Structures are given as structure tokens and as C-alpha cells.
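Enquirer: can't give you the sequence, but here's the structure:
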């Protein structure tokens, strides 16, 4: 009986510890940080080969990891990676499978009810990728055409709203990942791929003939990308925000932009050739964690 009572007390203690332990305490106790990774969000977070995740957001994530290790004074910090999609990243954060993800996630007011967002790391617009000879210049030209988007994204909601409000008659299909959507566009099964412009430039750069494809259209919406964490963990969010703000104040964020958007990137030396926007320059000068609504 004494042994059983001791076991029950120990079990209760473990449960209480799990309930009360914040992210930084768990990382300190295990010397492990669990990171969600997108694997096809070029050039933010993607596989350069079968094992290596690289990208603009990944470099920011590695700076955050270094800041966590320094804050906790850990001799080493193991990174446990978990692949995520637009459909599953929120449940994986909430259930504790991952501690943080930093890829190409849009900060919206609706999502704030479920997860916490870091300082913004990028600003994008929802636009169109199509063949240069398709006669598509803006969203009105998509009327009656087949269009693909990536499932579970804010771009999906924006496009469906446009289609309904303008009675455009688009046939909208959803692909699991960005690269799958672009494969449909290259194959000619759809006339356009609607998504965040930065990601469209990434897919265009991977094409067999990049010059055959154009990113066009007045943005349906402007959105802020940010890293995401569990809600109600202010110390962890504050540390992540400081790491991002430091990157921007030091000029390192601008260096990372040039590295991933204006220079050849792995695995094939493709170049997005996308000059930095005024909105992003403004963000680097004044970091903040506000969505664009």
C-alpha cells in the first residue's frame, strides 16, 4: 500500500509539473527544442536535399535557437525537427509536439485566438502566377478558369471570397503543398496558381523555364509572416521577439533578405531576383508583432 501511495503521489507530482512547466523550462530540462518545419516554402523553409532544411525563415529560426541556448546557458541544445503543413501546424503547437514554427505563416486576428505570433519577419501580397502567354494580368482575368491554391492558407480564403463577391465562376482546386500546386500549373491542368507573392517567386525560380512564368495581379491582400508559438507563454515569446528585433537592428535581417531573394540559392543556384520592398524596409526599421488587416 505504501508503495502504491508513493507511486500515486509521484504520478500526481509529474502531472502538476507538466501542467505548470512553460516552454523555456521544458527546453532547459531536456536540452531540446522542437521545431516545426515547412519543406516546400521556397525560399523560406524548404528541403535543399532530402535531409537539409534551409531558407530565410530557417536562418531566422537558427538565430532564435542560439538566443534560447544563450538565455538558458546550455552547453548544447538539440533541435528536433517535425515536418508541418498548412493544415496541421496549429494542432501540433497546441498539443506540444512542437514548441515553435518559423516558415511562411500569415499572422491573422483569427489565428491569435489559437496561437501566439512573434514579431513579423516578412510582408507579402496574395497574387497570381501564370504563363506569360495566358493573357492573365489581374484577378478579373481568372473568371471562368481553373485555379489552384494551397490548402489551408489565408490565400485560399481570400480567393474564395473574391470568387463569390465578383461571381467570377472560377473553378478553385486545392493542393497540399506549394510545389504540388505549381506542378499542376506547369502541366497545364490549371490556368493560374494563386498564393503569397514571395512563394510564387520561389516556385517560378524552380521552373524548367522560369522566364515562361509571370507573377502578376493587384494583391488581394497584404499579410505579415511571423513565427508561431503556444499562447500564454510570455517569457518565451519575449525571447523570440528580442532575437528577431536584434536581427533587424543589426542589419543581419537585410543581409538574410539579400542572401535568399537576390542571390543564387540551393539546390540549383536559382535566383528569385526580387528587390526588397519599402514595406519590408519599414519593418526592419521598426519591428512589431501586429498583423496586417
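Expert: In hand now; what should we look at? Source: prediction; values computed, not measured. Numbers count the residues shown, from 1 in each chain.
Enquirer: For the rest of this, base every contact and every neighbour count on C-alpha atoms.
Expert: Fine.
Enquirer: ranges for the helices of the stretch 51-200 of the chain?
Expert: With DSSP state H, counting those that start in this stretch as the criterion, the stretch 51-200 of the chain has helices at 56-72, 89-94, 154-165, 178-187, 197-206.
Enquirer: okay if I get those helices as CSV plus distance to residue 29 and mean neighbour count?
Expert: Shown next, in CSV, are these (distance: least, CA to CA, whole Å; neighbours: other CA atoms under 10 Å):
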stretch, distance to residue 29, mean neighbour count
helix 56-72, 10, 19
helix 89-94, 19, 18
helix 154-165, 36, 16
helix 178-187, 37, 20
helix 197-206, 37, 24
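Enquirer: Just put the ones you listed in a markdown table and tack on distance to residue 147.
Expert: Shown next, in a markdown table, are the helices of the stretch 51-200 of the chain (distance: least, CA to CA, whole Å):
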| stretch | distance to residue 147 |
| --- | --- |
| helix 56-72 | 27 |
| helix 89-94 | 25 |
| helix 154-165 | 9 |
| helix 178-187 | 9 |
| helix 197-206 | 14 |
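Enquirer: of all those, which lies closest to residue 15?
Expert: helix 89-94 (17.3 Å; CA to CA).
Enquirer: Give the other helices and strands that the closest one contacts.
Expert: The contact analysis (3 or more CA pairs under 8 Å, 6 or more residues apart in numbering; DSSP states H and E) places helix 89-94 against strand 115-131, strand 222-230.
Enquirer: this is the other structure I want to compare:
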């Protein structure tokens, strides 16, 4: 499998009709394009120069395999396209990518533009700080510069909390999670507010994990889910069938243990992040309920 950064314009335009039909699009072209994130550890990230890895990369591959079966395309080409928080929805809706599985929050606002699959994770906004910063909670950030990533729900949550609590934080939005962390590392910000699991992943991937802490109360609990185009019931059913099947037969729990409570590449760090009660419950009920 290889990364793919450009596709023909005609193909992109072909997916923007009133009703999407991803399975037909894939069958006609004999290829499916899967989105990946470069730094959403351990869901979807680059551990080397080429192929993405992560729990949701493996689930995306399982979905692609099922697509190959139902479209009778045993040699289906799987392409990978890097996306960011800011461009992931536009690249999905315009047909550049066919599926995005990573660390995207399922909420009602995004549900106007895309369709979400079964929720596969639950998280809250917390803070990544240098261990010697003295910052333990949000109240310690009054009047200070705080980083987050543009195009994320965290940015809106933090802005509201800042206004509600009159903290007078200067919230700076970087283009991606790596740049947000760099703002803290370089001293241009004192903390990085983001989904707690992503912060644990960034900490574990650092050359000196012991220099960092994840602190603060979670401002909210939100679900992650895979995104696909709206008005595409056949593909939606297929994606849910694959994810739901994994949740039912124990495959999902094995993947979770592999990526969240075991050593992972590139540094063989263990996130030590046990499954949340909300996710344990959703393995049974398989809800796609969005965040409010």
C-alpha cells in the first residue's frame, strides 16, 4: 500500500452528487482511498517514512478488505491520504478520501456534513505540560498562552471554558498536534489542550517522556467515530458491520490491548491507557450517538 496525495479532478467531482455511492465508486476505479493522520497516536500515525500504523489503520484495512469482497475486487488497490484536523471533512466530502478513521469527534455539527459509524473511543480535553511547569489544572492557566490544534472541537471547548471562567487565556491554534506540542516545547505556550489520549500518545512518543505530564480535569467526554459521506446507506452498513463484528467477537478488545496497553512503535512505549467504562459499554450497545 502506498500514500496517495493527488487524484484526478474528475474522480473528486464524481463523488459530490446528491447521494454518495462509495461502493460503486470503488468498484469502478478498483481502488479505495483511506485517510490517515500523521500524529494521532495510537489511532493513526506515521512511525516511519511511509506506511501509517495504529489501531484505526488496522480497522480501516479490515473495512477495505470487506469492500474488496462485496465489490468482487480481490486485487483492490488501497491508497493512503494524509489529512489534518482542518481538511479531513472537505477531503472526504469532495471524494478525495473514502473513509476517515482516527481521532475525529462524532458531534451533531459535523453530522450535518458527514455520516458517522459506531463510536470507537471516548475522550476528554486535558492538558499536556512540561513536568516542571507547575501547572496542575486549568485554573493555573489564567493569563497564559495555551496551544491547541485548529479544526478541532477542543478549540471551541477551550474558548467557551476560557470565557465562562474569565481566565483570560491566550489560545493559539497550530496547524497540527505536532506543531501544538512544539509550541510548548519551545516555550511559546505553557500547555497544549487536546483529547487526553492523543496527549498520552505524544508524551509516549517523545524522546524524553518523563519530561511531560498530562494534567487537568477533563472538560467534557466526547466519542470518536469513523467518518464517511452522507446518504450512502450501503457503505455505512458495511463499515458498521465490520466494526460491530470486531466488537462482538473480541477482535476490537485485542486491538485495543495491542495499541493502548502494550509497547507500540516507534519507541516501544506503553501508553498504559485502560479502556474507559463508556467504551466498554459501547462494545455491547454499539451506539453512534454524537456528542451534544
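Expert: Now that the structure is in, tell me what you want to look at. What you see is a predicted model; the values in this text were computed from it and never measured.
Enquirer: Please state their TM-score.
Expert: Comparison of the two superposed chains (TM-score structural alignment, normalised by the length of the second structure) gives a TM-score of 0.91, and 277 aligned residues with a CA RMSD of 1.5 Å.
Enquirer: thinking again about what came up before, looking at the helices of the stretch 51-200 of the first structure, which is closest to residue 47 of the first structure?
Expert: Of the helices of the stretch 51-200 of the first structure, nearest to residue 47 of the first structure by CA to CA is helix 56-72, at 10.7 Å.
Enquirer: So what touches that closest one?
Expert: Contacts with helix 56-72 of the first structure, where a contact means CA atoms under 8 Å, 6 or more residues apart in numbering, come from 24, 28, 33, 43-45, 75-77, 102-104, 121, 239-240, 243-244, 256-257, 260.
Enquirer: give me that answer again for 6 Å
Expert: For helix 56-72 of the first structure, contacts defined as CA atoms under 6 Å, 6 or more residues apart in numbering pick out 44-45, 102-103, 240, 243, 260.
Enquirer: ok, residue 48 of the second structure to residue 266 of the second structure distance?
Expert: 8 Å (CA to CA, to the nearest Å).
Enquirer: Residue 238 of the first structure: which element?
Expert: In this assignment (DSSP states H and E), residue 238 of the first structure forms part of helix 234-250.
Enquirer: Quick check: the helix or strand just after that helix compared with the second structure, mean distance?
Expert: Once the chain leaves helix 234-250 of the first structure, the next helix or strand it forms, by DSSP H and E, is helix 252-261. Taken over the aligned residues, the distance from helix 252-261 of the first structure to the second structure averages 0.8 Å (mean CA distance after the TM-score superposition for the first structure).
Enquirer: Point to the residue nearest the middle of the second structure.
Expert: residue 103 (1.4 Å; CA atoms, centre = their mean).
Enquirer: any idea what it aligns with in the first structure?
Expert: In the first structure, the residue paired with residue 103 of the second structure is residue 104, using TM-score structural alignment.
Enquirer: which non-adjacent residue is nearest that match?
Expert: Nearest-residue entry for residue 104 of the first structure: residue 225, 5.8 Å, with adjacent residues in sequence omitted and distances by CA to CA, 6 or more residues apart in numbering.
Enquirer: residues near the one you found, how many?
Expert: 24 (other CA atoms under 10 Å).
Enquirer: for residue 100 of the first structure, what are its contacts?
Expert: 35, 228-229.
Enquirer: which SS state does residue 27 of the first structure fall under?
Expert: Of the three states, residue 27 of the first structure takes helix under DSSP: H, G, I helix; E, B strand; the rest coil.
Enquirer: I'd like to know how many residues surround it.
Expert: Neighbours of residue 27 of the first structure under the rule other CA under 10 Å: 20.
Enquirer: just residue 42 of the second structure next, same as before
Expert: Neighbours around residue 42 of the second structure, by other CA under 10 Å: 28.
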